[in-house]
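> Just to be clear, the model below is a prediction. Sequence and coordinates:
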Amino acid sequence: MKKKIHNRKQLESFRKELRNNATTSEKKLWKALQKSQLEGKKFRRQQSIGNYIVDFYCPTERLIIELDGEVHNNSVNQDYDFKRTTYLESLNHTVLRFQNEEVKNSIDLVLERIKFEFSDSDS
């Protein structure tokens, strides 16, 4: 039997808590991604993959988008992020990381960078 790695039950309440306490940047990006607004691609927010919860996930593209704030600017969290990214990439996912400030100040550039990763993109 294949082991379930997506949205494990034991992470459900934590995923819900993260959705209910989204940062300003997460809310802004979600507004642009929800309801398949970006090139018709469906995104999920606060999806768990393995024991990790990713900010945004597009299953058809195997694309993960992570938003980083100040909490990521120390060696302990950077090491954790590296291990996490390595694990997610080992499952053939692409991980894109953006700083919260990038979303706040240049959301159009962030969306263009995301679209660039779509496999059927003409750009």
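That came in fine, so what should we check first?
> CA atoms for contacts and neighbours, from now on please.
Noted.
> What ranges does this structure have for its helices?
With DSSP state H, the ranges of helices along the chain come out as 12-20, 24-33, 75-90, 100-116.
> who touches the second one?
Here helix 24-33 makes contact (Cα atoms under 8 Å, 6 or more residues apart in numbering) with 38, 42-43, 45, 55, 67, 100-101, 103-104, 107.
> Alongside the first one, take a look at this:
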Amino acid sequence: MRLAGSESSQRNAKRLRKAMTPPEIALWLALRSNEAGLRFRRQYAAGRYVLDFYCAPARLAVEIDGEAHNRGDRPQRDGVRDAWLAGQGTQVLRYAAGDVLTNLDGVVRDIMTTALARMGRPVG
């Protein structure tokens, strides 16, 4: 089952690919050259949402949360989004932007372990 995006989310994804944050850029560079050969997409349109990163074979979304994700109604909105994705069979991993910058290797290792496990491939 393909996770397709709406027309507006596809336009938004294209715009966001041109305006990636430093943590997103660092993670993108690490994910696109992973040793397991998994393909990740950046700023991927899914329904009415745009996922920071998406690995289709593992049905895994990766979100980098900046400070704004802790304010206002954002936690509730993120919860609704994560529940919708779960209903589509997609797991969401969330990482604080600061963690990506200070522990990139650990974040990538966690993402790859989760992706490979979801695909039933041996980890290690």
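Looks like it came in fine. Please read all numbers here as calculations on a predicted model, not as lab measurements.
> What's the ChimeraX line that selects buried ones from the contacts of helix 24-33 of structure 1?
A single ChimeraX command suffices to select whichever of the contacts of helix 24-33 of structure 1 are buried according to 16 or more other Cα atoms under 10 Å:
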select :42,43,45,55,67,100,103,107
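> I'd like the contacts of helix 24-33 of structure 1 written out as JSON lines, with distance to Thr24 of structure 1 added.
Listed next are those as JSON lines, based on distance: Cα to Cα, whole Å:
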{"residue": "Leu38", "distance to Thr24 of structure 1": "19"}
{"residue": "Lys42", "distance to Thr24 of structure 1": "21"}
{"residue": "Phe43", "distance to Thr24 of structure 1": "18"}
{"residue": "Arg45", "distance to Thr24 of structure 1": "14"}
{"residue": "Asp55", "distance to Thr24 of structure 1": "13"}
{"residue": "Leu67", "distance to Thr24 of structure 1": "11"}
{"residue": "Asn100", "distance to Thr24 of structure 1": "8"}
{"residue": "Glu101", "distance to Thr24 of structure 1": "10"}
{"residue": "Val103", "distance to Thr24 of structure 1": "9"}
{"residue": "Lys104", "distance to Thr24 of structure 1": "8"}
{"residue": "Ile107", "distance to Thr24 of structure 1": "12"}
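> Closest to Asn7 of structure 1 out of the contacts of helix 24-33 of structure 1?
Arg45 (11.0 Å; Cα to Cα).
> ok so, going back, and of the contacts of helix 24-33 of structure 1, the nearest to Lys115 of structure 1?
Using Cα to Cα, these come closest to Lys115 of structure 1 at Leu38, 7.6 Å.
> circling back: among the contacts of helix 24-33 of structure 1, which pair sits farthest apart?
Pairwise over the contacts of helix 24-33 of structure 1, using Cα to Cα, the maximum falls at Lys42 and Glu101, 24.0 Å.
> what's near enough to touch the residue nearest the centre of structure 2?
In structure 2, the centroid-proximal residue (Cα atoms, centre = their mean) is Val62; its distance is 2.1 Å. The contact partners of Val62 of structure 2, by Cα under 8 Å, 6+ apart, come to 51-54, 92-95, 111.
> What's the match for it in structure 1?
Residue pairing (TM-score structural alignment): Val62 of structure 2 is matched to Ile65 of structure 1.
> can you check Arg81 of structure 2 too?
Match for Arg81 of structure 2 (TM-score structural alignment): Arg84.
> burial of the closest residue to that match other than its chain neighbours, as a residue count?
Spatial nearest neighbour of Arg84 of structure 1, excluding adjacent residues (Cα to Cα, 6 or more residues apart in numbering): Tyr52 at 7.3 Å. Look at Tyr52 of structure 1: counted by other Cα atoms under 10 Å, it has 19 neighbours.
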